[in-house]
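>>> return atomic coordinates for the entry below.
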Amino acid sequence: MHIKSQTSILYFGTPVVLVSTKNENQTDNLAPMSSIFWLGWRCIIGLAAASKTTQNLLRTRECVLNLPSVHQAGAVNLLAKTTGSNPVPIGKVQKGYRYHQDKFELAGLTKQTSETVQAPRVNECPVQMEAVVEAVHGLAEHDADMRGKILTFELLIKRVYLDESILMDGHPNHVDPDTWKPLIMSFQQFYGLGEQVHPSTLAEIPEHLYNTPDREKALDRTG
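This next block holds a predicted model:
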């Protein structure tokens, strides 16, 4: 039986992403988040308006979305309550956040040079996506108590890099879901994906039929 619930958060399970951006002084910021979903070669992310990543995205209009696997959970956890904002925003002070200047060093992660954006990629992450900001939208614009606290960003993916270990044999453009184990955040806890639970009818559709003009334009620029 279902009962009414007033749970404070609704994080039922989404992939963790390490967002790398450039600070004003050209140092690098790296922030974990999990409010994200994809549509073709675009995605939507949601961030607190006061976060350093938000400020950097508004200024530079670009970032790298680095997806860790379950094997990088420890590194992600080291970044969990850090911020690139100094002083630390009041809301984060209450949650125990601390300022840290070099988050790559703190987490023991390695930078890789990007091709289309200034922010670096994270070498240890099996999936890396260079992206640019296409649009910014406020959340809860009609609610005086929430207005201005959260922003959503529409990001256009410009480059995708996949580690060979998660690809299907002989298919450089196809991820093998049996080997790709994304790090999942569910109600503040880290999880991985288990085994396939049921055959999917959607899997009968060839992946190329989901191709979009965004991907074709990105391929043209790569070539």
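
>>> please count neighbours and contacts with C-alpha atoms only from this point.
Noted.

>>> in stretch 105-117, which residues are buried?
By 16 or more other CA atoms under 10 Å, the buried positions in stretch 105-117 come out as 107, 109, 114, 116-117.

>>> what about the nearest residue to residue 33 once chain neighbours are set aside, distance to residue 73?
Leaving aside its chain neighbours, residue 33 sits nearest to residue 17 (5.4 Å; criterion: CA to CA, 6 or more residues apart in numbering). Counting by CA to CA, to the nearest Å, the separation of residue 17 from residue 73 is 11 Å.

>>> repeat for residue 48
22 Å.

>>> before we move on, the earlier item: report the contact partners of the residue nearest to residue 33.
Contact criterion CA atoms under 8 Å, 6 or more residues apart in numbering gives 32-34, 65-68 as the residues in contact with residue 17.

>>> neighbour count, distance to residue 42 and secondary structure added to those, as a markdown table?
Supplementary listing: the contacts of residue 17 in a markdown table, determined by neighbours: other CA atoms under 10 Å; distance: CA to CA, whole Å; DSSP: H, G, I helix; E, B strand; the rest coil:
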| residue | neighbour count | distance to residue 42 | secondary structure |
| --- | --- | --- | --- |
| 32 | 23 | 19 | strand |
| 33 | 19 | 17 | strand |
| 34 | 21 | 16 | coil |
| 65 | 29 | 12 | strand |
| 66 | 27 | 15 | strand |
| 67 | 23 | 15 | strand |
| 68 | 26 | 19 | coil |
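
>>> could you also give me the structure for this next sequence, so I can compare it with the first?
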Amino acid sequence: MHVVPGLKVLYFGTPVVLVGTRNEDGSANLAPISSAFWLGQSGMIGMGNGSQTVANLLRERECVLNLPSASMVDAVDRIALTTGNPVVEEYRVQQGYRHVRDKFALAGLTEQVAELVRAPRVAQCPIQLECRVVAVHPFGEVGPNVSAFQVEVLRAHVEEELVIPGTQYVDPVGWDPLIMKFCEFFGGGANLRPSRLAQGWQMPHQLGERAGHIRV
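This next block holds a predicted model:
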């Protein structure tokens, strides 16, 4: 039986993204988010307007979307309640946020130079997407405090072991993204069953061999 609980937050979960941007003085900023989706070579990310990342995106018009694996959960959690904005709004202070200038150091992650944008990559992230901002949309109710940024992916960097040999596809069994569902971290990478959609699109995943499944 279904109930109607009047959910306070609709935050069902997506892969965690570490958004790399440049501050006005050229230093690196890194922000974990989990409001993102992709279609084709475009993506959409959303975040609160009070963040340093939003200011950087509006000014620089570029970023790197670094996708951490589930094994990087500790590093991501270390910067979860931090902001690159030196002015921390009171409601964020109440939530436990604090200003941190060097989030790479706090997280224990390594800054890596991008090829087509100034924004930083995260060396430990197995997937890194260099992007430019193409549009900004206010999001939410009247007087929203959230913005959605539409980005174009200029270049994708993927760990070689995650690429299916001889193809341009990521191995879905090998790729174990860090997932956030209702503010909690999840991972696992276990494949539940073959997908008819993947079969229809003729994806070269070979799950029957890699994950012990038999295609039906």
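
>>> hang on, the earlier thing: ok, now how distant is the residue nearest to residue 33 of structure 1 from residue 204 of structure 1?
According to CA to CA, residue 17 of structure 1 stands 28 Å off from residue 204 of structure 1.

>>> ditto for residue 121 of structure 1
From residue 121 of structure 1 over to residue 204 of structure 1 the distance is 33 Å, taken as CA to CA.

>>> more neighbours: which of these two?
When neighbours are counted by other CA atoms under 10 Å, residue 121 comes out ahead of the other of residue 121 of structure 1 and residue 204, with 29 against 8.

>>> my read: that one touches residue 112, true?
Yes: in terms of CA atoms under 8 Å, residue 121 of structure 1 counts as a neighbour of residue 112; the distance is 4.8 Å.

>>> identify the contacts common to these two.
If you check residue 121 of structure 1 and residue 112 against CA under 8 Å, 6+ apart, no residue is contacted by both.

>>> now do the buried residues in the helix or strand hosting residue 37 of structure 1.
In the assignment (DSSP states H and E), residue 37 of structure 1 maps to strand 36-39. Buried residues in strand 36-39 of structure 1, defined by neighbour count with 16+ other CA under 10 Å: residue 36.

>>> can you name the residues that contact residue 203 of structure 2?
Under the criterion of CA under 8 Å, 6+ apart, residue 203 of structure 2 has no contact partners.

>>> look up how far residue 81 of structure 2 lies from it.
When distance is defined by CA to CA, residue 203 of structure 2 is 39 Å away from residue 81 of structure 2.

>>> so what's residue 88 of structure 1 closest to, chain neighbours aside?
Counting by CA to CA, 6+ apart, residue 88 of structure 1 lies nearest to residue 99, which is 6.2 Å off, once chain neighbours are set aside.

>>> ignore what I typed, I meant residue 168 of structure 1.
That would be residue 176: by CA to CA, 6+ apart, it lies 4.9 Å from residue 168 of structure 1.

>>> what's the neighbour count on the alignment partner in structure 1 of residue 18 of structure 2?
The equivalent of residue 18 of structure 2 in structure 1 is residue 18 (alignment by TM-score structural alignment). Residues contacting residue 18 of structure 1 under the criterion other CA under 10 Å number 22.

>>> element containing residue 18 of structure 1?
For residue 18 of structure 1, the enclosing helix or strand under DSSP H and E is strand 17-22.

>>> do a quick rundown of the helices in structure 2.
For structure 2, helices defined by DSSP state H occupy the ranges 52-60, 73-78, 90-95, 103-107, 196-200, 207-210.

>>> which strands or helices does the fourth one pack on?
For helix 103-107 of structure 2, the elements it packs on are strand 28-33, helix 73-78, judged by 3 or more CA pairs under 8 Å, 6 or more residues apart in numbering; DSSP states H and E.

>>> what residues does it touch?
For helix 103-107 of structure 2, the surrounding residues in contact (CA under 8 Å, 6+ apart) are 29-30, 75-79, 84, 110-111.

>>> now do that helix: distance to the chain's middle.
In terms of CA atoms, centre = their mean, to the nearest Å, the gap separating the centre of helix 103-107 of structure 2 from the centre of its chain is 17 Å.

>>> mean deviation of it from structure 1?
Superposing on structure 1 places helix 103-107 of structure 2 at an average distance of 0.4 Å from its equivalents, by mean CA distance after the TM-score superposition for structure 1.

>>> ok so, going back, give me the neighbour count for the residue nearest to residue 88 of structure 1.
Residue crowding around residue 99 of structure 1 was assessed by other CA under 10 Å; the count is 17.

>>> would you turn the helices of structure 2 into CSV with distance to residue 183 of structure 2?
Written out in CSV, the entries for these read as follows (distance: least, CA to CA, whole Å):
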stretch, distance to residue 183 of structure 2
helix 52-60, 19
helix 73-78, 11
helix 90-95, 13
helix 103-107, 18
helix 196-200, 29
helix 207-210, 30
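
>>> tell me which of those helices sits most buried.
For the helices of structure 2, ranked by mean neighbour count under the definition mean count of other CA atoms under 10 Å, the leader is helix 52-60 at a mean of 19.

>>> mean shift between it and structure 1?
Taking mean CA distance after the TM-score superposition for structure 1, the mean distance separating helix 52-60 of structure 2 from the aligned residues in structure 1 is 0.4 Å.

>>> which residues are in contact with that helix?
Contacts of helix 52-60 of structure 2 from elsewhere in the structure, counted by CA under 8 Å, 6+ apart, are 19, 21-24, 29-31, 47-49, 63, 83-85, 133, 147.

>>> that one: how far from the chain's middle?
Helix 52-60 of structure 2 has its average C-alpha position 16 Å from the chain's average C-alpha position, going by CA atoms, centre = their mean.

>>> stretch 99-107 of structure 1 too?
Its chain's average C-alpha position is 18 Å from that of stretch 99-107 of structure 1, according to CA atoms, centre = their mean.
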